[in-house]
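Student: I'd like to go over a predicted model; first the sequence, then the structure.
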Amino acid sequence: MRTFLRTADGVRIDSVYEPGTVPHGSPRASSHGPGGPGDPVFVIAHGFTGDADRPHVRRVARAFARYGAVVTFSFRGHGASGGRSTVGDREVLDLAAAVAWARELGHARVATVGFSMGGSVVLRHAALSRDAGAEAGADAGVDAVVSVSAPARWFYRGTAPMRRLHWLVTRPSGRLVGRYGLRTRIHHRQWDPVPLSPVEAVPRIAPTPLLIVHGDSDGYFPLDHPRTLARAAGEHGDLWVEPGMGHAENAAPEELLHRIGDWVVARAG
């Protein structure tokens, strides 16, 4: 099922729903049948310059489909979605629209799994949703959160890939490269105000189960980023440091994706 969702600020988001392929007889299969409402739905938040049709995003979706249904979508400014990328700020509204759609389709358990930029977005979304639920007297959040290869803080320029990314985002010539070379339309405005940072968001997520995953060969964000997030999470967060793994979806091996699927099924209630 493919549709365009409308965010709270009016952006059209290209989104895809796929029922799960949980094998019959598997201990993961629910009483509702494979991919039924009793199974969790995985809402996948891709990294910067990705989109719902990229091969690495489709590979992740296929892996998680063995554990439940899957929603993939393209962040604003990416793929067929409208708008322009704000590199992790307004993207929280895109994820909120995808999570709401998953609920509307009948899934009682929703897990968000984000990679790189998407990893920072799932952290902020979980924190802001829990804050909104507390104000409304109800739980408006998700049932489990997985953040892979995410930064702990904004404006990090300590590695060559991140210095290149800052050039891409902040310079007119860089945004042209993004648009025509990487199929990513980037907004020219700077953040105002600066959004809640990932490390500030993490303590607000509790008691929702949280998994932080990071490769020890990540060329974008060194290990102080996941360790900082894990310290902020305290006892309610799990940290997996993956030997030899690089950055985000492209670097995530099948075995890791299946371990994440098992973790979500065990933690999402």
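Tutor: Received the coordinates, thanks.
Student: okay, CA-based contacts and neighbour counts for the rest of this
Tutor: Fine.
Student: Can you verify Gly119 is assigned to a strand?
Tutor: No: per DSSP: H, G, I helix; E, B strand; the rest coil, Gly119 lies outside any strand segment and is helix.
Student: shouldn't Thr112 be in contact with Val142?
Tutor: Yes: with contact defined as CA atoms under 8 Å, Thr112 reaches Val142; the gap is 7.3 Å.
Student: Please compare the first structure with the one that follows:
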Amino acid sequence: MKRLFDAFAFDQERLTIRSGDRELSAVYVRASDDAPVFLICHGIGEQVEYWSGVQELLRTMDVSSLVFNYSGYGASSGRVSVAHCEEDAIAAYRELKDRGHQSIFLLGFSLGSGVVLAVAPGLKVDGVILCQGYSTLREAALAMGFRRWMTYAMPDVWHNFRQLNETTTPVLVVHSDGDQLFPVAMAKRVHEACGESGELIIVSGFAHDGPVYFPTETYWRPVVEWAERVSSRITVRELPSGD
């Protein structure tokens, strides 16, 4: 963690986002004016500073990004709750719209995959990216070592299979075969639930948090290339037809 904080390069890009009566700490990194932007919903226990390397890498590939701390995380005020996480993601989305971004992708990493799928149906986005995600929150808890009876005591929220039925935008599922927390079989099931709108990318060798703590183009370049293809298809579809 000390290495990540020492390498943090975006003090000038920090901002505060209002979410209800709460204030969210965030980092906004802008690439070129017409670049797509990734709205990043991070994983459990993470903070915006951990994403500095990813944001720098995305900028070199001409992708803007915004990562924020959920309520109760890091310097964000308030308390952690399912409702607050979802409200916070919507507030971050509005921040990007206010800044004039037209091509927005929701990127959920681990825990964040449930957050983005919960809010995606109500937002106008070009696509949804699920990195190192899970099938349902209860199955995720089981994979993390909770006893089965304990998982049934949890609220049945962030049920990604169910949310995918309501998601109409293109979906990219990205997972590492080295993820020892959520098995790659879980990602394949999520991809199957996407139907024709989904695409699956399996990368090799990364531990669960590896793509964040040790970001490389091996993991993130295919994500960017997918977003570029989706944005191009949407742009062509929205162009007025000739006479």
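Tutor: Sure thing, it's come through. All values reported here derive from a predicted model rather than from experimental measurement.
Student: How close are the two chains, by TM-score?
Tutor: Here the TM-score for the pair of chains, by TM-score structural alignment, normalised by the length of structure 2, is 0.79; 212 aligned residues with a CA RMSD of 2.2 Å.
Student: quick one on the thing from earlier: which of Thr112 and Val142 of structure 1 has more residues huddled nearby?
Tutor: The neighbour comparison of Thr112 of structure 1 against Val142 (other CA atoms under 10 Å) goes to Thr112, with 29 against 24.
Student: now for that one: what does it line up with in structure 2?
Tutor: Counting by TM-score structural alignment, Thr112 of structure 1 lines up with Leu106 in structure 2.
Student: just checking, Ser32 of structure 2 is part of a helix?
Tutor: No: Ser32 of structure 2 is assigned coil when assessed by three-state DSSP, not a helix.
Student: Skip the chain neighbours and tell me the closest residue to it.
Tutor: Spatial nearest neighbour of Ser32 of structure 2, chain neighbours left out: Asp62 (6.4 Å); criterion: CA to CA, 6 or more residues apart in numbering.
Student: what does Ile205 of structure 1 give?
Tutor: Excluding its sequence neighbours, the residue lying closest to Ile205 of structure 1 (CA to CA, 6+ apart) is Ala127, at 4.8 Å.
Student: related to what we said a few turns ago, counting neighbours, what do you get for the residue nearest to Ser32 of structure 2?
Tutor: 18.
Student: how close does the aligned residue in structure 1 for it sit to Tyr220 of structure 1?
Tutor: Aligned by TM-score structural alignment, Asp62 of structure 2 pairs with Tyr67 of structure 1. Tyr67 of structure 1 is 29 Å from Tyr220 of structure 1, where distance means CA to CA, to the nearest Å.
Student: what ranges do the strands span in structure 2?
Tutor: Assigned strands in structure 2, in chain order: 14-19, 22-29, 37-41, 64-68, 104-109, 127-131, 171-176, 198-203 (criterion: DSSP state E).
Student: average gap between the first one and structure 1?
Tutor: Comparing strand 14-19 of structure 2 with its match in structure 1 after superposition yields a mean distance of 2.0 Å (mean CA distance after the TM-score superposition for structure 1).
Student: so that strand matches what in structure 1?
Tutor: Counting by TM-score structural alignment, strand 14-19 of structure 2 corresponds to 2-7 in structure 1.
Student: Give me the buried positions along the matching stretch.
Tutor: By 16 or more other CA atoms under 10 Å, the buried positions in stretch 2-7 of structure 1 come out as 4-7.
Student: on that earlier part again, my guess is the residue nearest to Ile205 of structure 1 contacts Glu200. True?
Tutor: No: Ala127 of structure 1 is beyond contact range of Glu200, at 9.1 Å (criterion: CA under 8 Å).
Student: And those two? Which one has more around it.
Tutor: The residue with more neighbours, out of Ala127 of structure 1 and Glu200, is Ala127; 24 against 18, by other CA under 10 Å.
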